[in-house]
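Here is a sequence together with a model predicted from it:
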Amino acid sequence: MTPSDQYLLACAGLVDTVRRQHQAIVTAADWFARSIVAGRMVHVFGSGHSRIMVEEMWPRYGSFPGFNPIVELSLTFHNPVVGANGQRQAMFLENVSGLAERILRNFALSPQDSALVISSSGCNVVPIEMAEEFQRRGVRVVSIISRAHSDASTSRRQDGRKLQDFSDVVLDTGAPVGDAMVRVEGLDTPVAPGSTVGGCLLVNCLKAEIAHRLTQAGHAPRVLTASALIGAERATTLFESAYDEHAHRLSRLFATAGPS
């Protein structure tokens, strides 16, 4: 079996893991759809490479308004790797207690909101405190972690609690301990991580279920759709109206922002 065959086989296992979580996905989709129908938003947060799943949710083709992507560049800007804005600083800041509260201080949250917090290990301080702060404000939290990796990892939080300890529903990417899924002969450390694949599967299952619920409730979403599929004029109309809807929803989060 080639290394790429190994990876694809492991990814098939991730699909099975996600499929077995159907009921939890349905529960999360119910909560998220209710937030959107109420005119509120689903807050989506991820630091490090979990930013990928945040942007997978919204905005991109096949996605729709109703989600507030919270992405802090100081925690996610990996391109320079070293030097100014480098990875060492991002990894340090990801474990600074109090940063999550400062981020959420910008928004007027409501118990009608809901949240999706993504962290492969579930052990870094900022994602954990984001979930804790959401729950403290009465916001339901769904988390995406890699269960096996999280269980084998040590929390950076002083009391040892992890992201799943502040989550109402926990979804598992299915990625293994260490995330990487392929063993190469002569190399003593594995390569090719799986958490992004599992995470994107979960995000898009949620997205599909939410779209179904919104449509059934008479609130068909404005889906960002390629002009190659529906023509340039309609695609442009959908993009503009979806962005306007996002702006209107977001404005409500700033209108009464202040100490909670």
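All right, it came through fine.

going forward, measure contacts and count neighbours with C-alpha atoms only.
Will do.

Quickly note the distance from D159 to E133.
16 Å (Cα to Cα, to the nearest Å).

Nearest residue to R213 in space, please, no chain neighbours.
In space, and not counting its chain neighbours, R213 is closest to A33: 6.4 Å by Cα to Cα, 6 or more residues apart in numbering.

before we move on, back to that, neighbour count winner among D159 and E133?
The neighbour count for D159 versus E133, taken as other Cα atoms under 10 Å, is higher for E133 (18 against 7).

Contacts only, for that one.
Taking Cα atoms under 8 Å, 6 or more residues apart in numbering as the criterion, E133 is in contact with A100, E101, L104.

What is the neighbour count of the residue nearest to R213?
When neighbours are defined as other Cα under 10 Å, A33 has 26 of them.

wait, isn't it in contact with I210?
Yes. Here A33 reaches I210: they are 5.4 Å apart, a contact under Cα atoms under 8 Å.

on that earlier part again, downstream of the host helix or strand of the residue nearest to R213, the next helix or strand is which one?
A33 belongs to helix 22-37 when assigned by DSSP states H and E. Using DSSP H and E, the helix or strand that directly follows helix 22-37 along the chain is strand 42-46.

Presented hereafter is structure B, for comparison with structure A:
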Amino acid sequence: MLSRYLREINDRIEKVEQEQRKPMLEAAEMVARCIEGEGIVYLFGCGHSHMLAEEMFYRAGGLAAVRPILVEDLMLHRGAGRSSRMERRTEFARSFMEKEEIREGDVTVVISNSGVNPVPVDVALIAKAKGASVIGLTSLSHSQNTSPKHESGQRLFEVVDLVLDTLVEKGDAMMTHDRLSVKFGPSSTIVGACILNAVFAEAIHRLVERGVEPPIFQSGNVEGTDDYNARLIQKYSSRIPILS
């Protein structure tokens, strides 16, 4: 089963490369233009999806101009069931999104596997209203086959500027056993992390090709990197206070 799971994950990532190459390149260009214009890339997700926002933040080898929108009420450590209930609350997003200094020229990535709950949809709508370009990372297979819970009747993929489809099947779990009635072995976090890191890597490549030095964090556990990273933190801390 271990080998089968790894093969399935590898197959899904290869399928993403084949079928999502065009939107991923478009997303990379959006990120590159944002960084080149001194903008900030915001990332948001509820529940397990918030891990992808953290994955891209303060990351060795990753971009410094990244601000995750971290809302503890929507994280599992405040109560798993509670986080799910909060994600379904209409207008809850306004309580934290109004405080976010999203500007024209910024990019906001909203991550939601199902894409049907009110909070991710509202985050995308509010970010667009603030002038950001909005990317949705979601499973179209799940979202298109699930009723929307947002009052507008819209799902995440219907309100963003660009959709990155994880190609994850409805329900996330992908493994089966003939003596088990439910599927197991989730895939959305692994596939989503690969997509986002690939997009950021392509954005960095494009910046370098244009003669722009990308703001890339180095590992703080390598000698001689503290001063380098400190300069990036100083540059971006006014817009990303949690860097300090």
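Structure's in. What do you need? Every value quoted in this text rests on a predicted model; they were computed, and no experiment measured them.

Now compute the TM-score of the two chains, please.
Scored against TM-score structural alignment, normalised by the length of the second structure, the superposed chains reach a TM-score of 0.91; 240 aligned residues with a Cα RMSD of 1.7 Å.

thinking again about what came up before, the helix holding A33 of the first structure vs the second structure, average offset?
Once fitted to the second structure, helix 22-37 of the first structure is off its aligned match by 1.3 Å on average (mean Cα distance after the TM-score superposition for the first structure).

For that helix, buried residues please.
Neighbour-count burial for helix 22-37 of the first structure flags A24, I25, A28, A29, D30, W31, F32, A33, R34, S35, I36, V37 (criterion: 16 or more other Cα atoms under 10 Å).

Name the SS class of the residue lying farthest from the centre of the first structure, please.
Farthest-out residue of the first structure from its mean C-alpha position, per Cα atoms, centre = their mean: G186, at 35.3 Å. Look at G186 of the first structure: counting by DSSP: H, G, I helix; E, B strand; the rest coil, its state is coil.

residue in the second structure matching it?
Mapped onto the second structure by TM-score structural alignment, G186 of the first structure lines up with R179.

give the contact list for its match.
So R179 of the second structure contacts nothing (Cα under 8 Å, 6+ apart).

cool, and P118 of the second structure?
P118 of the second structure touches E87, R88, R89, T90, E91, K149, H150, E151, counting by Cα under 8 Å, 6+ apart.

conserved subset of the residues you listed in the first structure?
Contacts conserved in the first structure for the contacts of P118 of the second structure, counting by both residues aligned by TM-score structural alignment, their matches' Cα atoms under 8 Å: E87, R88, R89, T90, K149, H150.

just to revisit the earlier point, tabulate the buried residues of helix 22-37 of the first structure (TSV), appending distance to Q87 of the first structure.
As requested, those are exported to TSV (distance: Cα to Cα, whole Å):
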residue	distance to Q87 of the first structure
A24	34
I25	33
A28	32
A29	34
D30	37
W31	35
F32	32
A33	36
R34	37
S35	35
I36	35
V37	39
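
is it true that S153 of the first structure touches S121?
Yes. Under the criterion of Cα under 8 Å, S153 of the first structure makes contact with S121 at 6.8 Å.

who's more crowded, the two?
Using other Cα under 10 Å as the criterion, S153 of the first structure and S121 rank with S121 on top: 25 against 15.

what's the counterpart of that one in the second structure?
Using TM-score structural alignment, S121 of the first structure pairs with S114 in the second structure.

Which residue, other than its chain neighbours, is closest to its match?
S143 is the one closest to S114 of the second structure (Cα to Cα, 6+ apart), at 4.9 Å.

Hmm, K149 and that neighbour touching each other?
No. The pair S143 of the second structure / K149 is not scored as a contact, 10.9 Å apart, by Cα under 8 Å.

higher neighbour count, these two?
Neighbours were counted for S143 of the second structure and for K149 using other Cα under 10 Å; S143 has more, 22 against 18.

show me the contacts for the counterpart of that one in the first structure.
Alignment note (TM-score structural alignment): S143 of the second structure maps to S150 of the first structure. Neighbouring residues of S150 of the first structure by Cα under 8 Å, 6+ apart: S120, S121, G122, C123, V177.

What segments of the second structure are strands?
Ranges of strands in the second structure, per DSSP state E, are 41-45, 66-69, 107-111, 133-138, 162-165.

Let me know how buried H177 of the second structure is, in neighbour terms.
Residues lying near H177 of the second structure (other Cα under 10 Å) number 10.

Look up how far G81 of the second structure lies from the nearest residue to it once chain neighbours are set aside.
Distances taken as Cα to Cα, 6+ apart place K183 nearest to H177 of the second structure, at 7.6 Å, with adjacent residues excluded. The spacing between K183 of the second structure and G81 of the second structure, counted by Cα to Cα, is 21 Å.

could I get the strands of the second structure as a markdown table with distance to N197 of the second structure?
Below are the strands of the second structure laid out as a markdown table (distance: least, Cα to Cα, whole Å):
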| stretch | distance to N197 of the second structure |
| --- | --- |
| strand 41-45 | 13 |
| strand 66-69 | 13 |
| strand 107-111 | 13 |
| strand 133-138 | 12 |
| strand 162-165 | 13 |
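
Residues in contact with stretch 66-82 of the first structure: which ones?
Against stretch 66-82 of the first structure from outside (Cα under 8 Å, 6+ apart): 36, 39-49, 51, 54-55, 57-58, 85-91, 93-94, 246, 249-250.

which residues does L167 of the second structure contact?
Contacts for L167 of the second structure (Cα under 8 Å, 6+ apart) come out as R12, V16, S139, L140, S141.

Name the member of the contacts of S150 of the first structure with the shortest distance to A232 of the first structure.
Nearest to A232 of the first structure out of those is S120 (Cα to Cα; 38.3 Å).

So the closest one sits against G48, correct?
No. The criterion here is Cα under 8 Å, and S120 of the first structure misses it with G48 at 9.6 Å.
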